[in-house]
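J.: 3D, please:
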Amino acid sequence: MAGLAGRIMLLSGASRVFIAFLAGLLTVLAQPPFGIFAAAFVSCPVLVWLIDGAPGDPEKGRLARLWPALSVGWSFGFGYFLGGLWWLGNALLIEADLFAWALPLAVVGLPAFLALFYALAVALARCLWSDGLGRIAALAFGFGIAEWLRGFLFTGFPWNAIGYALMPMPLMMQSASVLNLATINMLAVFVFAAPALIATGKGARTGLAIAVVLFGAHLAFGFYRLAQPAPQPLSPPLTVRLVQPVVDQAKKLDDRERSSVFEEHLALTTAPVENGGKRPDIIVWPETSIPFILTDNPDALARIAEVLDDGQVLVAGAVRVEDAGTGLPRRFYNSIYVIDDRGQIVGAADKVHLVPFGEYLPFEDVLASWGLSAVAASMPGGFSPAQSRALLTLPGGRTAYPLICYEAIFPDEIDDNAPLADFLLNITNDAWFGDTPGPRQHFHQAQLRAVETGRPMIRAANNGISAIVDARGVLVVGLGYNYKGVTDTILPGKMLSVTDTATRGRIFWSIAGIIFLVAVFSRVGFNIRKN
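T.: Next up is the predicted model:
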């Protein structure tokens, strides 16, 4: 391995950048739909050796000295995000005549931008670089800070955070009940990069021992938590039906098809329960499943009342409209409606975190004058965001914490209302992205929110993946991608043994501080030995 490490360290110019790109591309295998976390045990050591060989010219200014490291980090990130997010371009092909021109921006431009965070990670690490265990700590610290920033800067986009690679299955998800994603990102990079020490000798035993202990504790805690009794159903039990209609996105956008789309949902709602089981108490439709403004269509509410049995409740995604005042344009919200068996809307929740360029247009005054519009919002001005996230209270008193579409990828935005809810409710429409890794990655990240909050999750998606996940992230029932149908089950209960958000934040900064000090002391010792 020392020979391989030496050859990688000696790379320069385009060769070094290309190998960094390939290492990032390889890391994608650690994310869904592959889940081969071992891939990161190969790519991260390669990244360490590439940084070893990118010290920069000491005669130049600070930025020029960091340039080789920045280029390595950016190339690694570009490979990672290009390989992990190429499927975003599929959304632009739904209405290709309007949006196909933007394919390069989505498929190449966004990965190129996100790669700047990994360039920052490697630059931070390079500033603390040494010749032993300290450089592994430096890399972990750099990625921990960069991924933390990626979670909220420019509205945030923590999709495929590096820590998810260490959590491909429920057994390896349980640490998320104690640590936040930012901490797991940092520790994951330390564990994945530690094998690089084998080739360079110094600090290998200590570094590998720490990595083995961390990885072993991660697995052992998972075994322990899954060995505990499964969460018991709520009392009285609540039976849920997930409706997965598999409606083509182009059809949903066709005004002539709106009525038939609505009837497809109604037909699935009334499908008989398999094996004579208990009829569902709650029926859940996906995001924007009602293909028109429901409050402008009383006949639709009457149809819903016709198909619901006494006591049943429909939870459905819809566009909600609100009058802003005389002379002002109406506001539109991406919402969830709760509709009772009399066809009355008895609850609603609006989306808080909208998708930029998808549901609204940033800098709208300027960009709209250039003829641009939001991809997934056909109404003028796009959607408006809700000011806060409110619990949904269902008839009978059960409460849901609503997460619409990609709101489920933001763990730091789940507020103090979540512990008050009986379950998480995630509705989405991943049909925009076709049968690609996107819907699998989205489901995986949503799954982690159940573990973090100790709450079961009800998830309904237009084309999939629809599922009910228990409070440990274990799949109870699900419908695979492009499987049209319904599934019914009793909703599992909640767990109370999770760390609160404030404590998770303190743990992150404490561990980040320890790792930073290890890197600093190693750097100081390295400089003393060198001089």
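J.: C-alpha only now, for contacts and for neighbours.
T.: Will do.
J.: pretty sure Phe99 contacts Asn90?
T.: No: using Cα atoms under 8 Å, Phe99 is not in contact with Asn90, being 10.4 Å away.
J.: look at these two and report which has more neighbours.
T.: Asn90 (21 against 17; other Cα atoms under 10 Å).
J.: secondary structure class for that one?
T.: Under the three-state scheme (DSSP: H, G, I helix; E, B strand; the rest coil), Asn90 adopts helix.
J.: give me the nearest residue to it, chain neighbours excluded.
T.: Phe433 (5.1 Å; Cα to Cα, 6 or more residues apart in numbering).
J.: for the one you found, what are its contacts?
T.: Going by Cα atoms under 8 Å, 6 or more residues apart in numbering, Phe433 touches 87-91, 439.
J.: apply 7 Å and report the result again.
T.: 87-88, 90-91 (Cα atoms under 7 Å, 6 or more residues apart in numbering).
J.: again, but for Arg455
T.: By Cα under 7 Å, 6+ apart, the contact set of Arg455 is 422-424, 470-471, 494-495.
J.: separation between it and Gln344?
T.: 28 Å (Cα to Cα, to the nearest Å).
J.: how about Phe223?
T.: 46 Å.
J.: sitting in strands, which of the contacts of Arg455 do you find?
T.: 423-424 (DSSP state E).
J.: I'd like the contacts of Arg455 laid out as JSON lines, including distance to Gly311 and neighbour count.
T.: JSON lines is the format used below for these (distance: Cα to Cα, whole Å; neighbours: other Cα atoms under 10 Å):
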{"residue": "Asp422", "distance to Gly311": "19", "neighbour count": "24"}
{"residue": "Phe423", "distance to Gly311": "20", "neighbour count": "27"}
{"residue": "Leu424", "distance to Gly311": "21", "neighbour count": "29"}
{"residue": "Asp470", "distance to Gly311": "25", "neighbour count": "28"}
{"residue": "Ala471", "distance to Gly311": "26", "neighbour count": "28"}
{"residue": "Lys494", "distance to Gly311": "23", "neighbour count": "24"}
{"residue": "Met495", "distance to Gly311": "27", "neighbour count": "20"}
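J.: Proceed likewise with the subsequent sequence, for comparison:
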Amino acid sequence: MKNTLKKLQAHPNTAAQINLSSKQKIFCGIIGILGFCLGMPNFMTKDFGIGGFLPALPILVILFPLCLSIFSFSANSRFEAFKNSWLTSVLAFSASLYWLAYPLSNQGGLPVFVTIPFVLLVGAYLALYPALFSVLFQITLTRFKPYSPILCFIATFLWYFQEVLCSLMFTGFPWLNLSMAFVPWTICIQLVSICGAYFLAGIIAGIALLFFQSFLIVINQEQKNFKVSLPIFSLLAIFLSSWLGFGYLQLKNDNTLTEMFSPFKQETNKIDNLNNKLEVILVQANISQDQKWDRKYFLQTINAHKQLSLEALSKHQNPENPPLVIWAETTMPFDTKAGVSFFEDLKEFVGNNNFLLLFGHISFDEGDYLFNHPRNQAGIISNNGEYLGSYSKAHLVPFGEYIPFYIDRIPFIYEVFQGILQGVGTFIPGDINQKFNSIQLRNNTRLDMGMLICYESIFPNIATKRASSANLLINISNDAWFGKSAAPIQHLYLSALRAVEQGRYLVRCTNSGISAVVNDKGQIITHSSLFKTEFIHAEVELINRNTFYHNISNWLNIF
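T.: Coordinates of the predicted model:
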């Protein structure tokens, strides 16, 4: 391979910058796949109760964009760049999304081997976007020399472009974002408060390309040619020092550095430090999916949440400041209008025990006596037992809450996904611009909640809308569908990116894990384990200041 890499532009009649054999391309693809799968949370991850043995290795994901860049350098045509990158990406995404087979098998009733094509199909779709990066980058390479420093900026913007495109097309599924892998290394994700998770992923791709260009320079002994080596080595040093240096300063500085970069006047400033604390209790009742929608278990489900809440409240130290207790997505299996007796009993329970309760439940539209149009909602009850309103989930999960493109008309598809549609059928979305009203806590302190139900937390644009009128982000979810897999960890990491982007604390309450409290720097302060019945007691800050990313994304209306 060394001799091959020495022969840049070996074939002037082709578009290839370097010439690789088929075996070398296969080896490169394997390295990219392994780097992606091991860099992302996977089934071998040792944290959060999965039972694995591997520590977090986020740096390995850099091998994935590096591999795709090599395919662009070595491709003789756009089709070859697309083919090699797409095949590699299919395997990388499918292996990382293996957990999609769980609900199809457990709730859909399909044999495990039948679920494999579906996982591969999702992987094949998501692979189109990094493959597009390789094609566009290969086109660019024909116009620049292989050592051109401009290529790193082009790679950055092209990767950013494909990440944004993936988040928008067909309702969007931006799940395996490169930035997500670095959540365990908090210093590496601070830049998202400036540029967002998608652009940080582009920067990571640009760094990967600079490493490859540096490798070519060393292999070809071009490091002695300062006109070639100096710009590349300098850019690599600048990118790395900016990435890690900003992270270090941001974590060290109590006052967010992103305010220094913002050209906009802050509409709200820091509230009094003595009054911006709120005690939260996250109740993880660990209700089985098989029992969740079975009417004979309704009282058992309700009582389990009450009992765990009372146990947590017994540790509450300040009765003058009622805590916020949170129950997970669709915790209460009744409609607040139809299940009047259950609901009245719940309000009385909250009032008698002096706490605020945010709980997930389903609801049906007024006058919908056939209960054909459920909404996935979060409701809030004040500490005096008054129902203060609800939020309806705006961005629904395809195949989990509705079946898109009318394919449910195919009998086999309909039967499979009926078991997954949360026991109540096809949901309808709420208004994307809805919000909770402010809740007066004490003195001049307000609680403004930005709700993100389930996988709404993976979308930066939704989090930006919620943070515009919120000083605390709340994510309620139910990831029990996916068993003891990497899915809950991946979901938690994506949610943590939203906390950094918006400069808000984020509390995440789930039915079976992983429940967690994430601070405004993306640090996971405390968390539960998977499939454990437990509660989390924590104190959070209510933050009103906005990050640069929040301001610029609103102004430009970018995601």
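J.: please state their TM-score.
T.: The TM-score (TM-score structural alignment, normalised by the length of the first structure) is 0.85; 499 aligned residues with a Cα RMSD of 3.1 Å.
J.: thinking again about what came up before, which of the contacts of Arg455 of the first structure sit farthest apart?
T.: Greatest spatial distance among those (Cα to Cα): Leu424 and Met495, at 12.5 Å.
J.: so what's the equivalent of Gln490 of the second structure over in the first structure up against?
T.: Aligned by TM-score structural alignment, Gln490 of the second structure pairs with Gln441 of the first structure. Neighbouring residues of Gln441 of the first structure by Cα under 7 Å, 6+ apart: 32-33.
J.: distance between the helix or strand containing Gln441 of the first structure and the chain's centre?
T.: If you go by DSSP states H and E, Gln441 of the first structure is part of helix 437-453. Distance of helix 437-453 of the first structure from the chain centroid (Cα atoms, centre = their mean, to the nearest Å) equals 6 Å.
J.: what's downstream of it, the next helix or strand?
T.: Proceeding N to C from helix 437-453 of the first structure, the next assigned helix or strand is strand 457-461, under DSSP H and E.
J.: now tell me what touches that next one from outside.
T.: 242-244, 284-287, 423-430, 450, 466-470.
J.: and for Arg303 of the first structure, the neighbour number?
T.: Arg303 of the first structure: 15 neighbours (other Cα under 10 Å).
J.: how far apart are the helix holding Gln441 of the first structure and its match in the second structure?
T.: Comparing helix 437-453 of the first structure with its match in the second structure after superposition yields a mean distance of 0.8 Å (mean Cα distance after the TM-score superposition for the first structure).
J.: in helices only, show me the contacts of strand 457-461 of the first structure.
T.: Ala450 (DSSP state H).
J.: would you mind finding the match for Gly109 of the first structure in the second structure?
T.: Gly109 of the first structure maps onto Leu121 in the second structure, by TM-score structural alignment.
J.: any idea how far that match lies from Leu282 of the second structure?
T.: Distance from Leu121 of the second structure to Leu282 of the second structure, by Cα to Cα: 36 Å.
J.: if you count what's nearby, which of those two comes out ahead?
T.: Per other Cα under 10 Å, whichever of Leu121 of the second structure and Leu282 has more neighbours is Leu282, with 30 against 13.
J.: how close does whatever residue of the first structure lines up with Gly32 of the second structure sit to Ala305 of the first structure?
T.: Matched to the first structure by TM-score structural alignment, Gly32 of the second structure sits across from Ala23. Relative to Ala305 of the first structure, Ala23 of the first structure is positioned 55 Å away (Cα to Cα).
J.: and stretch 338-351 of the second structure, how far out from the chain middle?
T.: The answer for stretch 338-351 of the second structure is 34 Å, by Cα atoms, centre = their mean.
J.: buried set for it?
T.: 342-343, 346-347, 349-351 (16 or more other Cα atoms under 10 Å).
J.: list of residues touching it?
T.: Contacts of stretch 338-351 of the second structure (Cα under 7 Å, 6+ apart): 336, 357, 381, 383-386.
J.: contact partners for the corresponding residue of the first structure for Leu100 of the second structure?
T.: Aligned by TM-score structural alignment, Leu100 of the second structure pairs with Leu88 of the first structure. With contacts defined as Cα under 7 Å, 6+ apart, Leu88 of the first structure is in contact with 106-107, 433.
J.: for Met449 of the second structure, same thing?
T.: 436, 470-474.
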